[in-house]
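In: One predicted model, sequence on top.
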Amino acid sequence: MSDRRNLITDVAGIRVGNAHNEALASGVTVALFDGPTTASWVAVGGGPAARDTGCLEPDTVAEGVDAIVLSGGSGFGLDAAGGVQAWLRAHERGFLVGSVRVPLVPQAICFDLLNGGDKDWGRYPPYRELGYAACEAISEDFALGTVGGGYGATTVNLKGGLGSASAVTANGFTVGAMVVVNAIGSAVIDSGPHFWAAGYEVEAEFGGLGLPSHVRPEMRPMHWKGGPQPATTIAIVATDAILDKAMAKRLAMAAQTGLAKGLRLSHALFDGDTVFAAATGRKPLVDRYNDIIEIGATAADCLARAIARGVYEATALPFPESLPAWRDKFGRSS
């Protein structure tokens, strides 16, 4: 792990920027690609909300996208992609139509409107400006936890947040994941401290506690956010392999299993559970079918790890009745 960041930016061709508003208790994360990048998506939960995802389908004309956005704000947060488009247009990026460039910026949002922040923003929500600010902050290094699109994220019993992780396959393909953990359920077994994703942990990246010696039936209750409150865990997985859009969609499908590995529960009626998949096209496949299988399985593991890291690195919001952070309850394990 020492020669990598353990972030999605270990995949060549991706940089990430975060912006958030502390009073609003919400924010935006943008994955910006060095050039037009093959991407697709899959939404499995019953309450998704997204923008410009039609261009990600394998039968559409767009060959690549310029950025992907993960934002808070529920439907209001979909304005963030407009800010990212403005930044890309200023940098002469986008799909060329005659003499006009149109930046392609798919986006998914999570529901964080009931987390205690001040959502009385006036006529227009602030997410467009937050999207632009996130682009101004792009880097290969970025913080995790209560930042960006994960600033206002929660789970049923702990503060959620922005998580990321990476790995390398046997044939040398780099795979990464980035997730806003705003789950309807829990990332920890029972009331904690052990993470559901503990079996996939690398080098104590989220505390090194492992799994409990035995997960008894009474430690597997199904708790979820009460009432009609959407929760929407949203993610991006990426690889440096050369894939077409059909195989990028297959990668997104495979990566969805990482949500089930890292959370109890997932893919519920009030979940959005959207996963984007991007292939930056730096390396040709060596063993086409087996490489695709391994990249997908690795992406699912990375996503499960990223979920745990997002919760592990989070800090609590400073509002009455806010959920505690993992470290508030269990300290910094190593």
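Out: Alright, I've got the coordinates.

In: use CA for all of it now, contacts and neighbours both
Out: OK.

In: what's the distance between the host helix or strand of R101 and the middle of its chain?
Out: For R101, the element it lies in under DSSP states H and E is strand 100-102. Chain-centre distance of strand 100-102: 27 Å, with C-alpha atoms, centre = their mean, to the nearest Å.

In: tell me which residues of the helix or strand following that strand are tucked away?
Out: Under the assignment DSSP H and E, the closest C-terminal helix or strand after strand 100-102 is strand 107-109. Buried residues in strand 107-109, counted by 16 or more other C-alpha atoms under 10 Å: Q107, A108, I109.

In: list the contacts for the last one?
Out: I109 makes contact with 48-50, 70-75, 77-78, 232, 234, according to C-alpha atoms under 8 Å, 6 or more residues apart in numbering.

In: quick one: which of these is most hemmed in?
Out: In terms of neighbours by other C-alpha atoms under 10 Å, these top out with S71 at 37 neighbours.

In: Please list all residues in contact with it.
Out: With C-alpha under 8 Å, 6+ apart, S71 has these contacts: 26-29, 77-78, 80, 107-110, 148-150.

In: Identify, from these, the entry nearest to T274.
Out: In terms of C-alpha to C-alpha, no member of the contacts of S71 lies closer to T274 than A108, at 7.1 Å.

In: Would you agree that closest one is in contact with G47?
Out: No - checked against C-alpha atoms under 8 Å, the pair A108 and G47 is beyond contact range at 11.2 Å.

In: is it true that G210 touches H194?
Out: Yes - between G210 and H194 a contact is recorded at 6.7 Å, counting by C-alpha under 8 Å.

In: So for those two, which sits in the more crowded spot?
Out: For G210 versus H194, neighbours defined as other C-alpha under 10 Å are more numerous around H194 (20 against 17).

In: Tell me the one of the contacts of I109 nearest A183?
Out: Of the contacts of I109, the one sitting nearest to A183 (C-alpha to C-alpha) turns out to be T232, at 6.1 Å.

In: which SS state does that closest one fall under?
Out: coil (DSSP: H, G, I helix; E, B strand; the rest coil).

In: Next up, a structure to set beside the first:
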Amino acid sequence: MHNLITDVRGLLVGQADDVAAATGVTAVVFERPTVASAAVLGGAPGTRETALLIPEMTVEHVDAIVLSGGSAWGLGAADGVMRWLAREGRGFPVGAFRVPIVPQAILFDLTNGGEKPWARGDGETPYGELGAKATAAASTSFALGTAGAGFGATTANLKGGIGSASARAATGQVVGALVAVNAVGTATIGDGPHFWAAPYERDGEFGGLGWPATIAPADTALRLKGGTGQNTTIALVATDAVLTKAQARRLALAAHDGLARALRPAHAPLDGDVVFAAATGQSGAPSDAFALTELCAAAADVLARAVARGVHAATALPFPGARPAWRDRFGS
């Protein structure tokens, strides 16, 4: 176990960045077609192919899931992922063709100081190329913090980023989370270094500070950034259990509790919070509803931890007015 989503057997993660544009793409590539679903609880989502993840829809499996910056322009990242997978012969069979199934969610990072001329209609976006590069780079190890879809991400007070965590559930099966933290609110309490996710921390993975001795009313006051659509936290939780599409949907819904534990606020009208859920099926199915509940609880916990790890690991962008990183303000 390396405390990454890739501890779940059957998936790999690749990332690609555009440093000048301060944006990037994270691609999760499944080693074989995988059951997946999603839950969208934010008020301003940007997504692709999420309708087919509804349990009653025909397609049962996906080939990859993409998280990206770029707002709606970033949805082109899935094109690059599809091209790469098509060359590998992956996809849903339709006559003589195979169509790779690649759901995606995006976050807003247009105003973080990077150069994004395509957002003014000048030139092509880099996201197709970034998607292909991220897919080609997929492996069991990947960077946290300012990388991939989290490269340009921020929170209300600190730099956001890519986070990941994993755990073995009480069922014995592995559950992992991957998240790009770009929240309208905060992952930390008040003006201090403590994370809202502190009760779920393991082995000092984001500083080992716990909660502060007291939490004053001022610490719970909302701290918000940006305007409509300028936020969004997007995530994937995965397990090596065998799940149905409906059970994967339940896992995604339960995992949203992790966002609510780690961010204040979550699921706001100004957020587009999306959680995908995938089951690679390399261990047994949950024995009953109680076992599925244990998987759901583990998914919420690892997602809360992943959020804090993403902020804790981030480095600040080199632009005037850029939000400071947690490490800049509070040390390593």
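Out: That came in fine, so what should we check first? Values in this document were obtained by computation on a predicted structure and should not be read as measured data.

In: on that earlier part again, same list (the contacts of I109 of structure 1) but as a markdown table, adding distance to D273 of structure 1 and secondary structure.
Out: Output for the contacts of I109 of structure 1, formatted as a markdown table (distance: C-alpha to C-alpha, whole Å; DSSP: H, G, I helix; E, B strand; the rest coil):
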| residue | distance to D273 of structure 1 | secondary structure |
| --- | --- | --- |
| P48 | 7 | coil |
| A49 | 10 | coil |
| A50 | 11 | strand |
| L70 | 12 | strand |
| S71 | 13 | strand |
| G72 | 14 | coil |
| G73 | 15 | coil |
| S74 | 13 | helix |
| G75 | 15 | helix |
| G77 | 16 | helix |
| L78 | 16 | helix |
| T232 | 5 | coil |
| I234 | 6 | strand |
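
In: Strands of the stretch 101-250 of structure 2, start to end?
Out: Assigned by DSSP state E, counting those that start in this stretch, the strands in the stretch 101-250 of structure 2 fall at 104-106, 161-168, 174-181, 234-239.

In: which one of the ones you listed lies closest to A316 of structure 2?
Out: Across the strands of the stretch 101-250 of structure 2, A316 of structure 2 has its closest neighbour in strand 161-168 (9.9 Å, C-alpha to C-alpha).

In: Where does stretch 186-199 of structure 1 end up in structure 2?
Out: The counterpart of stretch 186-199 of structure 1 in structure 2, counting by TM-score structural alignment, spans residues 186-199.

In: I'd assumed V275 was in contact with H256 of structure 2.
Out: Yes - between H256 of structure 2 and V275 there is a contact at 6.7 Å, judged by C-alpha under 8 Å.

In: So which residue is dead centre in structure 1?
Out: V179 (2.0 Å; C-alpha atoms, centre = their mean).

In: and the closest residue in space to that residue that isn't next to it in sequence, how many neighbours?
Out: Of all residues not flanking V179 of structure 1 in the chain, A235 sits nearest, at 4.1 Å (C-alpha to C-alpha, 6 or more residues apart in numbering). The number of residues packed near A235 of structure 1 is 31, by other C-alpha under 10 Å.

In: R51 of structure 1 now?
Out: Other residues close to R51 of structure 1 by other C-alpha under 10 Å number 18.

In: quick one on the thing from earlier: ok, so of the contacts of S71 of structure 1, who is nearest H267 of structure 1?
Out: Once C-alpha to C-alpha is applied, the member of the contacts of S71 of structure 1 that ends up nearest H267 of structure 1 is C110, at 13.7 Å.

In: For the closest one, what is the corresponding residue in structure 2?
Out: C110 of structure 1 maps onto L107 in structure 2, by TM-score structural alignment.

In: Go ahead and confirm that match touches L270.
Out: No - under the criterion of C-alpha under 8 Å, L107 of structure 2 is not in contact with L270, lying 11.4 Å apart.

In: Need the overlap of contacts for these two.
Out: Common neighbours of L107 of structure 2 and L270 (C-alpha under 8 Å, 6+ apart) are Q230, N231, T232.

In: The first one: how many residues sit nearby?
Out: Neighbours of Q230 of structure 2 under the rule other C-alpha under 10 Å: 21.

In: What of V59 of structure 2?
Out: 15.

In: What residue in structure 1 is paired with it?
Out: Per TM-score structural alignment, V59 of structure 2 is aligned with A62.

In: and L269 of structure 1, how many neighbours does it have?
Out: 16.

In: what about stretch 146-162 of structure 1, start to end distance?
Out: Start to finish, the residues bounding stretch 146-162 of structure 1 are 7 Å apart (C-alpha to C-alpha, to the nearest Å).

In: Show residues contacting stretch 95-108 of structure 1.
Out: Counting by C-alpha under 8 Å, 6+ apart, 48-53, 62, 64-71, 78, 81, 84-85, 88-89, 92-94, 234, 274 sit against stretch 95-108 of structure 1.

In: how close does the closest residue to V168 of structure 1 other than its chain neighbours sit to E203 of structure 1?
Out: Nearest non-adjacent residue to V168 of structure 1, counting by C-alpha to C-alpha, 6+ apart: T174, 4.5 Å away. Note on T174 of structure 1: its distance to E203 of structure 1, by C-alpha to C-alpha, is 18 Å.

In: Those two - which one has more neighbours?
Out: Neighbours per residue, other C-alpha under 10 Å: of T174 of structure 1 and E203, the larger number sits with T174, 24 against 11.

In: got the contact list for the more buried one?
Out: Neighbours of T174 of structure 1 in contact, by C-alpha under 8 Å, 6+ apart: D10, V11, S166, A167, V168, T239, D240, A241.
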